[in-house]
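J.: below are the sequence and a predicted model for it; my questions follow.
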Amino acid sequence: MDKIKVYIVDDYYLIREGVKKSLKQNSEIEIVGESNSLSDLATSIKTSQPDVLIFELNLCQQPIRDLIENLKKVNARVKFLIISDCDCELPLVMAVRAGVTGFVRKNVSKEELLHAVQQVYTNKEYYVSDVTQVLLKGFLANQTSDSIFSDRELEVLRYICKGRSNEQIADILFISEKTIATHRRNIMKKAGVKKSTELIVWALDNKIVARN
């Protein structure tokens, strides 16, 4: 029986080592590579030709559909398993729609990790229970990149992308600066980002705002 070739991407060395140690204990797994970044990953995937790519979702700096499409061009058979503690609905829903078929948490046991790899490798799905609930909520809401935001949040987001401060947006929309700050926090949480610069890039990549 051919071994399942696995490639690991995580920015934390100890996470990569833990995943490798857990999987290497099984004779049907072969670790063919690792990286601390998703940058230039296509070259490594083309060379190593893994069956399963295990990666941290929060490292994705481009629309995940683009990442997966690019990797599929150099390795059509590769499957995708996320290992992350991300619990924001939108990034998870977008990942599944892009072709990710597995998701485990970073505190996953070695037995569950192996099972997840095997499931994904055999064209099945594996999502830990709490992620399943998040995905169900997201799909029931029929989420697209902008439908999770209220009309007011979309207004605020578009002004943020124009470089306006909370005070300026509050003056334009005739609401309090405190309310704008609350909207900004909620928008960033839904988008799964922590910085305004990351939010702007995310909004541009997902075509919520137009590039000038």
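T.: Now that the structure is in, tell me what you want to look at.
J.: from here on, just use CA atoms for contacts and neighbour counts.
T.: Noted.
J.: and Tyr159, what helix or strand is that in?
T.: With elements taken from DSSP states H and E, the one containing Tyr159 is helix 151-160.
J.: likewise Ile31?
T.: strand 29-35.
J.: counting by contacts, list what that strand packs against.
T.: strand 4-9, helix 13-24, helix 41-48 (3 or more Cα pairs under 8 Å, 6 or more residues apart in numbering; DSSP states H and E).
J.: apply 10 Å and report the result again.
T.: Using 3 or more Cα pairs under 10 Å, 6 or more residues apart in numbering; DSSP states H and E as the contact criterion, the neighbours of strand 29-35 among helices and strands are strand 4-9, helix 13-24, helix 41-48, strand 52-55, helix 110-121.
J.: and the ones you listed as CSV, adding mean neighbour count and distance to Ile82?
T.: Written out in CSV, the entries for those read as follows (neighbours: other Cα atoms under 10 Å; distance: least, Cα to Cα, whole Å):
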stretch, mean neighbour count, distance to Ile82
strand 4-9, 22, 9
helix 13-24, 16, 12
helix 41-48, 16, 15
strand 52-55, 24, 5
helix 110-121, 19, 10
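J.: right, and those - which one's nearest Lys73?
T.: Closest approach to Lys73 among these (Cα to Cα): helix 41-48, 8.6 Å.
J.: now do that closest one against strand 4-9, angle only.
T.: 150 degrees (axes from the mean of the first three to the mean of the last three Cα atoms, to 10 degrees).
J.: and helix 41-48 with strand 29-35, angle?
T.: 150 degrees.
J.: thinking Val134 is in contact with Val93, fair?
T.: Yes - using Cα atoms under 10 Å as the test, Val134 is close enough to Val93 to be in contact (8.5 Å).
J.: more neighbours: those two, which one.
T.: Neighbours around Val134 and Val93, counted as other Cα atoms under 10 Å, are more numerous at Val93. The numbers are 22 against 16.
J.: packing partners of the helix or strand hosting the more buried one?
T.: Val93 is part of helix 89-98 when elements are defined by DSSP H and E. Using 3+ Cα pairs under 10 Å, 6+ apart, the elements in contact with helix 89-98 are helix 64-74, strand 79-83, strand 102-104, helix 129-140, helix 177-191.
J.: okay, now the one to match up with it:
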Amino acid sequence: MYDFLNRFLSLGLDHVWRKRLVDSMDIKAHESILDAACGTGALTRLILKRHPHIPFQLTGIDLSPKMLHIANASIQDKRVHFCLGDLEALPFEDDMFQHALVAFGVRNLENLALGIKELYRVLEPKGNLYILEFSVPPKGLWQTIFRFYFHHILPRIGKRVSRHPRAYAYLPDSVDRFPSPVVFAKFLKDSGFIVSDAISMSGGVCHLYHAVKSDRSL
């Protein structure tokens, strides 16, 4: 259901956005990658497809056993390991990963500051953080259309096609509550990251954030 909601919410563009994230990564041999809030492994599958031969180690973590079951069943690769866990209390050592990724997961955190702090902790100095998240487009006609679809069309369709219509109401509300791209980029900076990019996609419906953990030696 989660993957379907993201696909429905994005009009099918979520795959394109994930691919752009993966294409922007510079993965080297023997590096460790964290796919946090990995869901059913959509982002992991794209990484494996993009890098079929590089010997890295990827760990996917999520709160949902059902999603992890789907991920395990659909991904058979010795480089990948999935585990049950909370992004706000990651069960990993400090400075463990060279890359950490979160696709459409940070806006669902109960404590955003704690989740970002955990991502900072498990990344090594100069490690890369990539975040994909929905956002509200800038003021104008596109924002008007976007809000009308989100708050009027989407919930009505959800009531007809889903056994969980509340989820369709939750998604627009969660996007509205999430910090604007400018505010979120500043939040990452205040959390110790150097923000390299905050790329607007599809007219501002989604943003791709790339941040680097500060080098403590500097």
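T.: Arrived safely, thanks for sending. It should be emphasised that the depicted structure is a prediction, and the values quoted were computed from it without experimental measurement.
J.: what's the TM-score here?
T.: Once superposed, the chains reach a TM-score of 0.33 (TM-score structural alignment, normalised by the length of the first structure), with 108 aligned residues with a Cα RMSD of 4.6 Å.
J.: that older thread, what angle do the helix holding Tyr159 of the first structure and helix 177-191 make?
T.: For the pair helix 151-160 of the first structure and helix 177-191, the angle between their directions (the same axes, to 10 degrees) equals 90 degrees.
J.: buried residues, the helix or strand just after helix 151-160 of the first structure. List them.
T.: Along the chain past helix 151-160 of the first structure, the next helix or strand (assigned with DSSP H and E) turns out to be helix 166-173. Across helix 166-173 of the first structure, burial judged by 16 or more other Cα atoms under 10 Å covers Asn166, Ile169, Ala170.
J.: surely the last one meets Glu155?
T.: When you say that, I think you mean Ala170 of the first structure. No - in this structure Ala170 of the first structure lies outside contact range of Glu155 using Cα under 10 Å: 11.1 Å.
J.: now for the longest strand seen in the second structure, which elements pack on it?
T.: Ranked by residue count, the top strand of the second structure under DSSP state E comes out as strand 123-134. Identification of packing neighbours for strand 123-134 of the second structure by 3+ Cα pairs under 10 Å, 6+ apart yields helix 14-24, strand 32-36, strand 97-103, helix 112-122, helix 165-177, helix 181-190, strand 193-201, strand 206-213.
J.: now do the buried residues in the fourth one.
T.: The neighbour-count check on helix 112-122 of the second structure (16+ other Cα under 10 Å) flags Leu112, Gly115, Ile116, Lys117, Glu118, Leu119, Tyr120, Arg121, Val122 as buried.
J.: can you list those residues in CSV and add distance to Arg45 of the second structure?
T.: Shown next, in CSV, are the buried residues of helix 112-122 of the second structure (distance: Cα to Cα, whole Å):
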residue, distance to Arg45 of the second structure
Leu112, 26
Gly115, 24
Ile116, 24
Lys117, 26
Glu118, 24
Leu119, 21
Tyr120, 24
Arg121, 25
Val122, 22
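J.: which of those lies closest to Leu101 of the second structure?
T.: Leu119 (9.1 Å).
J.: tell me the angle of the strand holding Ile31 of the first structure relative to helix 110-121?
T.: In terms of direction (the same axes, to 10 degrees), strand 29-35 of the first structure departs from helix 110-121 by 90 degrees.
J.: what angle do strand 29-35 of the first structure and helix 13-24 make?
T.: Taking the same axes, to 10 degrees, one finds strand 29-35 of the first structure and helix 13-24 inclined to each other by 160 degrees.
J.: can you list the helices and strands packed on strand 29-35 of the first structure in TSV and add distance to Asp66 of the first structure?
T.: As requested, those are arranged in TSV below (distance: least, Cα to Cα, whole Å):
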stretch	distance to Asp66 of the first structure
strand 4-9	17
helix 13-24	24
helix 41-48	12
strand 52-55	15
helix 110-121	20
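J.: and Ile31 of the first structure, which of the ones you listed is closest to it?
T.: Proximity to Ile31 of the first structure (Cα to Cα) singles out strand 4-9 among those, at 4.9 Å.
J.: the closest residue to Met94 of the first structure other than its chain neighbours: neighbouring residues, count only.
T.: With Cα to Cα, 6 or more residues apart in numbering as the criterion, Met94 of the first structure has its nearest non-adjacent residue at 7.2 Å, and that residue is Ile64. Neighbour count of Ile64 of the first structure, defined by other Cα under 10 Å: 22.
J.: does Ile64 of the first structure touch Phe80 like I think?
T.: No - look at Ile64 of the first structure against Phe80 with Cα under 10 Å: they stay out of range, at 11.2 Å.
J.: so how far is Glu198 of the first structure from the residue nearest to Val104 of the first structure when sequence neighbours are not counted?
T.: In this structure, Val104 of the first structure finds its nearest non-sequential neighbour in Ile83, 5.0 Å apart by Cα to Cα, 6+ apart. Separation of Ile83 of the first structure from Glu198 of the first structure (Cα to Cα, to the nearest Å): 21 Å.
J.: so between those two, which is more surrounded?
T.: Of the pair Ile83 of the first structure and Glu198, Ile83 is the one with more neighbours under other Cα under 10 Å, namely 24 against 15.
J.: tell me the spacing between Ile45 of the first structure and Tyr127 of the first structure.
T.: Look at Ile45 of the first structure and Tyr127 of the first structure: by Cα to Cα, they are 24 Å apart.
J.: and if you look at Glu69 of the first structure?
T.: Applying Cα to Cα, the value for Glu69 of the first structure to Tyr127 of the first structure is 21 Å.
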